[in-house]
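1. Have a look; sequence and predicted model below, questions after that.
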Amino acid sequence: MPKNPDELFAFLDELGIQTRTVTHPPLFTVADSQSLRGEIPGGHTKNLFLKDKKDNFFLLTVEEDATVDLKSVHTLIGAASRVSFGKPEKLMEYLGLLPGSVSALGAINDTGHKVKIVLDEHLMRHEIINAHPLTNEATTTIGCDDLVRFLRATGHEPEILPVATVAEPR
């Protein structure tokens, strides 16, 4: 049974990681979440749950407005082939998440370590990062270093790689 947000927050507390969480109506897309800008500072995330032809799974966490080239990202993340989106059933099985609620915080549910976590290097330049806490009805703000510490505590060694292109502000 996947952990719920209260269990996630208890785990973060055990690690001494301070977070701030804002509840809101369900957000299903980056466009939905952009309506919260101004209320929640920091880097906002977009997450891609991917798989290769050998059923290796990857979670790429990038900035919300970043672009990931799915035709070439496999060469950066160590995939056995080009990648495609993972099925919702595997997302639930491995990360305990529904589409629309995907975030690196789902690593708490990947006790079998089936998913390789990749954090985009540009995103990691933010001091604080925002992610869904296992539900798309809230956004949790966590320190960049604390996110890495959390992932390590779940048994995941995140790779910080330049997997996305971020549009330069005009």
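-> That came through fine. Just so it is clear, the structure is predicted and the values come from calculations on it, not from any experiment.

2. switch to C-alpha atoms for all contacts and neighbour counts from now on
-> OK.

3. what's the helix or strand for the residue nearest to Leu97 when sequence neighbours are not counted?
-> Closest residue to Leu97 apart from its sequence neighbours, by C-alpha to C-alpha, 6 or more residues apart in numbering: Leu91 at 5.9 Å. If you go by DSSP states H and E, Leu91 is part of helix 88-95.

4. dropping in the other structure now:
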Amino acid sequence: MELYKGRPECISNRLDKEIRVYDLLDKLEIGYERTDHEPTDTMELCNEIDKVLEVVICKNLFLCNRQKTNFYLLMMPGDKKFKTKELSKQINSARLSFADEEDMLKYLDITPGSVSIMGLMNDKENAVQLLVDEDVLKDEYIGCHPCINTSSLKLKTADVFEKYLPAVGHEARIVHLLGED
């Protein structure tokens, strides 16, 4: 795997939703580094990507309440365990579960394995609430997918929260997750 600055030179073999991410980041003048890779379906591959990017890629979970009336995108450090009960208490939403693939496509235009904060650019109705574990904010950089799991990006945390989120009309709700047994 190689590390590149900015968008791919050849975009003919890229999905439209990935190109839209690069277009928006470029428009917002947000610098980023990128690596291309096989689909990330194992932690070993994620660890290799982390080494290339020199950042821990965030764990991004797409969640909903039992009634499917509230949807959440949770960003947390990749090495932290997710405890449903711990988050449910903080956001006053009992019975959180993973949202369906259909809802991922409907609200974020992403598929399982590609969940990313970049998908919020596709949520024009603000149906998805962004939840961010406070530990994510401690790092200078964030690692994420550009709405597809065959590339990964390294972005400045400040750029994501000060430029990207306001541009896509979303605010982060900060949560405190211990992730302990």
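-> The structure has been received and is ready for your questions. Note that the structure is a prediction, hence the values are computed from the model and not measured.

5. Work out the TM-score between the chains.
-> Taking TM-score structural alignment, normalised by the length of the first structure as the basis, the two superposed chains have a TM-score of 0.89; 165 aligned residues with a C-alpha RMSD of 1.9 Å.

6. Tell me the first helix or strand C-terminal of the helix holding Leu91 of the first structure.
-> strand 115-120.

7. what range in the second structure does that next one sit on?
-> Aligning strand 115-120 of the first structure against the second structure (TM-score structural alignment) gives residues 128-133.

8. With stretch 34-44 of the first structure instead?
-> The aligned range for stretch 34-44 of the first structure is 47-57, by TM-score structural alignment.

9. just the strands in the second structure please.
-> 4-5, 32-36, 59-64, 71-76, 97-98, 128-133, 141-144, 151-156, 172-175 (DSSP state E).

10. Aligned against the second structure, show me the partner of Glu64 of the first structure.
-> In the second structure, Glu64 of the first structure lands on Gly78 (TM-score structural alignment).

11. Surely that match touches Val55?
-> No: with contact defined as C-alpha atoms under 8 Å, Gly78 of the second structure does not reach Val55; the gap is 10.3 Å.

12. show me the contacts for the residue sitting nearest the centre point of the second structure.
-> The centroid of the second structure falls nearest to Ser116 when counting by C-alpha atoms, centre = their mean (2.2 Å). For Ser116 of the second structure, the contact set (C-alpha atoms under 8 Å, 6 or more residues apart in numbering) comprises 60, 144-147.

13. counterpart of the residue nearest to Leu97 of the first structure in the second structure?
-> By TM-score structural alignment, Leu91 of the first structure lines up with Met104.

14. For Ala131 of the first structure, what is the corresponding residue in the second structure?
-> By TM-score structural alignment, Ala131 of the first structure lines up with Cys144.

15. quick one: its match and Ile117 touch, right?
-> Yes: using C-alpha under 8 Å, Cys144 of the second structure is in contact with Ile117, at 7.3 Å.

16. Comparing these two, which residue is more hemmed in?
-> Set Cys144 of the second structure next to Ile117 and count neighbours by other C-alpha atoms under 10 Å: Cys144 wins out with 26 against 23.

17. mind checking how far that one is from Glu86 of the second structure?
-> Plainly put, Cys144 of the second structure is 24 Å away from Glu86 of the second structure if you go by C-alpha to C-alpha, to the nearest Å.

18. do the same with Lys27 of the second structure
-> For Lys27 of the second structure, the distance to Glu86 of the second structure - C-alpha to C-alpha - is 38 Å.

19. again, but for Asp159 of the second structure
-> In terms of C-alpha to C-alpha, Asp159 of the second structure sits 28 Å off from Glu86 of the second structure.

20. Compare those two and say which is more crowded by neighbours.
-> Neighbour count, other C-alpha under 10 Å: between Asp159 of the second structure and Glu86, Asp159 has more, with 19 against 15.

21. What sits closest to the more buried one if chain neighbours are left out?
-> Nearest one to Asp159 of the second structure, counting by C-alpha to C-alpha, 6+ apart, is Ile30 at 6.4 Å.

22. neighbours around that neighbour, how many?
-> Neighbours around Ile30 of the second structure, by other C-alpha under 10 Å: 17.

23. What lines up with it in the first structure?
-> Match for Ile30 of the second structure (TM-score structural alignment): Ile17.
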